[in-house]
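Trainee: generate coordinates for the sequence data below:
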Amino acid sequence: MGLTAMDLLTVEEWPVAHDHGLTVSCGDVAAGTIEDGLNETKNHAGIIEAFERHIPHAARVAVPNVICFFGNRRGMENGVGIENSIRCLEACAPIAESEEVTILVEVLNSKPGGHVDYIGDRMDYALEVIRAVDSPRVKILYDIYHMQIMEGDIIRTLTDASPWIGHYHTGGVPGRAEIDDTQELNYPPIVQAIADTGFEGFMAHEFIPRSGDALRSLREAVELCAI
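Mentor: Next up is the predicted model:
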């Protein structure tokens, strides 16, 4: 099939991927959750501790990226969430830089059926945070599925934001199903646009197969995105 990596595995799962010759493209080290993330100062100590504990291990076993989240809004204004997120990531950046592991913060859709109340649901929000932190080891996980739902304008957005994007997720819109011609996104030119930015990281397929043959759906997605 040509796949070289698996995404979003927990620390306990990393050896399974490695035993099968696969890279862990992005590790989940329990640095907060989608709901309880960077925007709340009460979460900062736990996030920082998780990264300080697990990033050195990630470096030793060649896990290039680890994930965290902006968190749910709970009535918070954007400016407060942005400042709090900057403060936490600035505290985390030195360990990521010293170990050459990248911290990724994911943008997600906050519409019904998505992650309702998620504060990091727009690229301008994420970019304000990541640009302010200004670390080569703190970047955005750009989820194409989620951002199509929130904003559209995928190719222009990822092209303009490419210096601050460290990872990509796919998914068909609507429904987060296969990325084939049953949905609205045209993935080959999107993938070409990503390649044209000089991106050399990972694109992870995160769709939920509906065809009844998950392996065939995955194989077709790999072929569709091959350039």
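
Trainee: hey, let's count contacts and neighbours off CA atoms from now on
Mentor: Noted.

Trainee: who's in contact with the host helix or strand of residue 142?
Mentor: Element membership for residue 142, per DSSP states H and E: strand 138-143. For strand 138-143, contacts defined as CA atoms under 8 Å, 6 or more residues apart in numbering pick out 89, 93, 96, 102-108, 126-127, 130, 158, 164-170.

Trainee: please give me the structure for this one as well, since I'd like to look at both together:
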Amino acid sequence: MNERRSAIKTILAGAATLTTLSMTQTCAASTTSKEQLSALKGNINHSVCRWCFNDMSLDELCKVGKGLGLKAIDLVGPKEWDVLEKYDLDSSMCNGAEISLTEGWNTVAYHERLIDNYADMIPRVAKAGYKNLICFSGNRRGMDDETGLKNCVTGIKKVLSLAEKHGVVLVMELLNSKLNHKDYQCDRTAWGAELAQALHSENFKLLYDIYHMQVNEGDVIQNIRDYHPFIAHYHTAGVPGRHEIDETQELYYPAIMKAIKETGFKGYVAQEFIPSQPDKIASLRKAIQICDI
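Mentor: Below is the predicted model of the structure:
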């Protein structure tokens, strides 16, 4: 996705202390595989977002991820699915059908293109053995919530039967409109849940981004408890700053993960923080350990 790629490139260019992962680091991370895997409790299915580690090749990220106990990589499109297959990793959130974060299902003018994109991608996701395919509401552009919701229902219904046929779940991401994605419409859990209720299908759910929802509305644990039937996937990051989920930020992730586990959730939790420390793999390892309740 263009916004994500642009953001990480800008941050990496301006951070002189961050360097590309060397092969030595990759090999060192891989040697921890048995120790890390045996230490994981198995209550959380761990993933990581590809774009947060764009300075590494997907091969390197897969090697490191396997060593740390990851089961999947998030936000990988069809052109790189063969790399995931090589490492026996799931594509926990597929992308490639969306136009952009700002041009989404809430705008009728985009429906024809989106319908074509998703009609093409849904069978491809299913054929590859994957399940989740991301989508976005798009920006409001002066549109009220009721109209945006109605437009989303109208458009998504035109591809929902195909998703049901192929066992693919269309997953709309909740993003904050306060700081990172000004004007984005699906910016509150209640609005997303209302959309899911209107569509009334197990093949449409929400991506609850913990960072974004803490920024926009807070009350993370209670909202997870209240709206978990509509949630198919989770993203993490620290608040403020979208960096590591350690003691430098305000959220206590062990309690959040415990709340997720208590809902009976069996999907993926994907790390989507932007590493601020020189040893980015150590940051990822620590994040997995923090979330492994």
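
Trainee: hmm, back to that, onto which residues of structure 2 does the helix or strand following the strand holding residue 142 of structure 1 map?
Mentor: Downstream of strand 138-143 of structure 1, the next assigned helix or strand under DSSP H and E is helix 144-150. Under TM-score structural alignment, helix 144-150 of structure 1 corresponds to residues 210-216 of structure 2.

Trainee: do stretch 59-75 of structure 1 as well
Mentor: Counting by TM-score structural alignment, stretch 59-75 of structure 1 corresponds to residues 126-142.

Trainee: got the contact list for the alignment partner in structure 2 of residue 20 of structure 1?
Mentor: Using TM-score structural alignment as the criterion, residue 20 of structure 1 maps onto residue 87 of structure 2. Counting by CA under 8 Å, 6+ apart, residue 87 of structure 2 touches 62-63, 66.

Trainee: separation between the aligned residue in structure 1 for residue 261 of structure 2 and residue 82 of structure 1?
Mentor: Using TM-score structural alignment, the equivalent of residue 261 of structure 2 in structure 1 is residue 195. Note on residue 195 of structure 1: its distance to residue 82 of structure 1, by CA to CA, to the nearest Å, is 30 Å.

Trainee: among the contacts of residue 87 of structure 2, which one has the most neighbours?
Mentor: Of the contacts of residue 87 of structure 2, residue 62 is surrounded by the most neighbours, 26 neighbours in total, counting by other CA atoms under 10 Å.

Trainee: find the helix or strand that that one is a member of.
Mentor: helix 58-68.

Trainee: residue range for the helix or strand following that helix in structure 1?
Mentor: The helix or strand immediately downstream of helix 58-68 of structure 2 is strand 72-76, counting by DSSP H and E. Alignment of strand 72-76 of structure 2 against structure 1: residues 5-9, by TM-score structural alignment.

Trainee: how much space between whatever residue of structure 2 lines up with residue 40 of structure 1 and residue 158 of structure 2?
Mentor: Residue correspondence, TM-score structural alignment: residue 40 of structure 1 in this structure matches residue 107 in structure 2. Distance of residue 107 of structure 2 to residue 158 of structure 2, computed by CA to CA: 14 Å.
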